[in-house]
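[1] Give me a model of this one.
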Amino acid sequence: MTQLISRLDDIAAPYDVLLCDLWGCLHNGKALYPEAVAALQRFRERGGAVVLLTNAPRTRHAVKKRLDAMGLPADAYDLIVASGDATQEAMLSGAAGRKLWHLGPGKDADLFEIIPEWLQDQPPIELVPLEEAEGIICTGPFDEFNDAPEDYRAQFLYAKTKGLKMLNANPDLVVDFGETRLICSGALAALYDEMGGEVLSFGKPHPPIYDFARRELAKIGARSESDAMLAIGDGVRTDIRGAQAEGIDAVFVTGGLETAHFGPDPDAPDAAALEAWLAAEDLHPRFAIGRLA
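    Here you go, the predicted model:
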């Protein structure tokens, strides 16, 4: 049975590492949640390591730049690991060919411009029109405020006919940007998969992002065994299923994407509604919390 908690401090002692999601847990796309920031700072003060584990389809450099602009203190985390990092590694290794059609907004250009030193010996990736492509890299819709997956059906049919593989840089279906819900790369990848196209995904709940995080933890001398980690997230199909598959205990933040299921107060989820909903979803996070604090 999932234990409903009100503070991370109450259950954090057995864990050495936090894998903390960003959107819906640490911020809402526009502003940080001060209580969540303070919870991460307290975890680090007692000697723990914090990994900001995000399905952002950009590299950690772009994520850090955005977090810096939002005012996240440097003492709230140790590492940033993004779905974009794991996707970039596969892309540069030629997982979908060298000539790629980029489906996504220009803000994701760092995937092609900021190349880690250890990958700089790989042959370059050429971004080309769909008609010339050997594969697709999808970081989201071109216009995340107005486009829908169905807008891309014709292009996906053409790509599927050509046998193009899609690298999906963000398995999230949607994200809340303030009060606005936007579709993500995962929604486009789901349509391509439904149409019979081949999709490779690299963020939560898929193994590559966890493998990447473990390698980064090893570099700073932190533990990377599953029993040393605690995952925090509001995405049941990404954060929670991913942690479950990796054997990592999880804290489900109910006041994020799924808040409508648990009563009128996001800070105080209804325990009976929560338990029934988790059972119906066949999810078993060890803990749940209204909002990270």
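[2] C-alpha from now on. contacts and neighbour counts both.
    OK.
[3] Against Gln3, how distant is the residue nearest the centre of the chain?
    Within the chain, one residue has its C-alpha closest to the average C-alpha position: by Cα atoms, centre = their mean, that is Asn55, at 1.9 Å. Shown here: Asn55 relative to Gln3, a distance of 26 Å by Cα to Cα, to the nearest Å.
[4] Enumerate every residue touching the residue nearest to the centre of the chain.
    The neighbours of Asn55, taking Cα atoms under 8 Å, 6 or more residues apart in numbering as the test, are Ala82, Ser83, Gly84, Ala169, Asn170, Pro171, Asp172, Gly203, Lys204.
[5] I'd like the residues you listed laid out as TSV, including distance to Val17 and neighbour count.
    Putting the contacts of Asn55 into TSV (distance: Cα to Cα, whole Å; neighbours: other Cα atoms under 10 Å) gives the following:
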residue	distance to Val17	neighbour count
Ala82	16	31
Ser83	19	29
Gly84	21	29
Ala169	24	32
Asn170	23	30
Pro171	23	28
Asp172	23	26
Gly203	19	32
Lys204	17	26
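[6] Tell me which of those fall in helices.
    When DSSP state H defines the helices, the subset of the contacts of Asn55 inside them is Ser83, Gly84.
[7] Could I get the contacts of Asn55 in CSV, plus columns for distance to Gly47?
    As requested, those are arranged in CSV below (distance: Cα to Cα, whole Å):
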residue, distance to Gly47
Ala82, 23
Ser83, 26
Gly84, 28
Ala169, 32
Asn170, 31
Pro171, 32
Asp172, 31
Gly203, 27
Lys204, 26
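[8] Please give the structure of this sequence too, so both can be compared:
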Amino acid sequence: MTRIINSLSEISSNYDALFVDLWGCVHDGIKAIPSAVAALQDYRKSGGMVVLVTNSPRPRAGVVKQLAHFGVPSDAYDDLATSGDSARSAMYRGIVGQNVWHYGPVTDSRFFDPLEILENPLEITRVPLDEAEGIVCTGPFDSKSDPDSWRPELEKAKARGLKLLCANPDIVVDRGEVREWCAGAVAKMYTEMGGESLYFGKPHAPIYDLARRRLSKLDATITDDRILAIGDGILTDVKGGLDEGIDALFISGGLAAAETKTINQPNEDLLTAYLEKEKLDPPFTIGHLR
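    Here you go, the predicted structure:
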């Protein structure tokens, strides 16, 4: 059964590195969470390494810029791995073809920036749906839209047998007090309609492989049993970590705050019921990262 802790420092000495989710843990989509920033800074001062592992569809450089805008200082982390970079690598290897339909807001256009780490990347061209060989989904065109409005175009794509590359497996995020749909919701609908969706962020293996590569570039030889995954997504952050053989610290005050009645800490009975419903049992739980 999960152990509810009061601070990261209670268990941090057992780990040499952290794989930390961003949205709902380190920031709320608008601004940094001070207690989380302080906890990560203290952990790094003690010699630990922090790799931020996010399902953001943005390239790494874009997330670094976003973090600075939100007020997350650079000394709170060592490096980061994004679902966007993992998915971009697959796209430029041609996993959904050369001519792709971009399903997502124009603000995600940086997803299609050149990827210099690959040798001989495929030249990707964005085309209308009726000319596409595949779909690259970075999110709904409108994150607050009614999901039923997505169906007509997805039906057309399914009828053509197009594969959908999902750049962000998250279903929802909370931007401040507002809940918004993510690419994972589109991909889930497409799969339920009979289409094929391909995932590269949490809880799927490719992003953890990328996070480990980021860690190794820090001259760190750290085994999985010395890594702790931290996040508020029970089916992404927690499941992903556990599936990779990595311990997990569940942040109950993020996406599951209502279900667990978390203010400072979760209600123990409701937390137990929630974890039983999700069929997951992380080693540790805390209300908010601190």
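[9] Who's the closest spatial neighbour of Leu275 of structure 2, skipping the chain neighbours?
    Counting by Cα to Cα, 6 or more residues apart in numbering, Asp281 is the residue found nearest to Leu275 of structure 2 once chain neighbours are left out, at 6.2 Å.
[10] Need the three-state assignment for the nearest residue to Leu19 of structure 1 once chain neighbours are set aside.
    Distances taken as Cα to Cα, 6+ apart put Ala231 closest to Leu19 of structure 1, at 4.5 Å, once the chain neighbours are dropped. Assigned state for Ala231 of structure 1: strand (three-state reduction, DSSP: H, G, I helix; E, B strand; the rest coil).
[11] Ala231 of structure 1 pairs with which position in structure 2?
    Ala231 of structure 1 is assigned Ala229 in structure 2 as its aligned equivalent, the criterion being TM-score structural alignment.
[12] And its match, how far from Gly71 of structure 2?
    Here the distance between Ala229 of structure 2 and Gly71 of structure 2 works out to 22 Å (Cα to Cα).
[13] Can you check my assumption that Met91 of structure 2 lies in a strand?
    No: according to three-state DSSP, the state of Met91 of structure 2 is helix, so it is not within a strand.
[14] Now do the contacts for it.
    By Cα under 8 Å, 6+ apart, the contact list for Met91 of structure 2 reads Gly97, Leu165.
[15] same thing with Ala133 of structure 1?
    Taking Cα under 8 Å, 6+ apart, we find Ala133 of structure 1 in contact with Lys99, Leu100, Trp101, Leu127, Leu164.
[16] at 7 Å instead, please
    Listed by Cα atoms under 7 Å, 6 or more residues apart in numbering, the contact partners of Ala133 of structure 1 are Lys99, Leu100, Trp101.
[17] Pro121 of structure 2 now?
    Neighbouring residues of Pro121 of structure 2 by Cα under 7 Å, 6+ apart: Tyr92, Arg93.
[18] Kindly report the same for Val127 of structure 2.
    When the contact criterion is Cα under 7 Å, 6+ apart, the partners of Val127 of structure 2 are Asn99, Val100, Trp101.
[19] among those residues, who's most crowded?
    The member of the contacts of Val127 of structure 2 surrounded by the most neighbours (other Cα atoms under 10 Å) is Val100, with 26 neighbours in all.
[20] from what I can see it touches Arg126, true?
    Yes: counting by Cα atoms under 7 Å, Val100 of structure 2 does reach Arg126; the two are 5.0 Å apart.
[21] out of Ala229 and Gly71 of structure 2, which sits in the busier spot?
    Legend: neighbour count by other Cα under 10 Å for Ala229 of structure 2 and Gly71, higher for Ala229 (25 against 15).
[22] list the contacts for the more buried one?
    Leu18, Phe19, Val20, Asp237, Gly241, Ile246, Asp247, Ala248, Leu249.
[23] if you set the cut-off to 10 Å instead, what comes out?
    17-21, 51-53, 237-242, 244, 246-250, 282 (Cα atoms under 10 Å, 6 or more residues apart in numbering).
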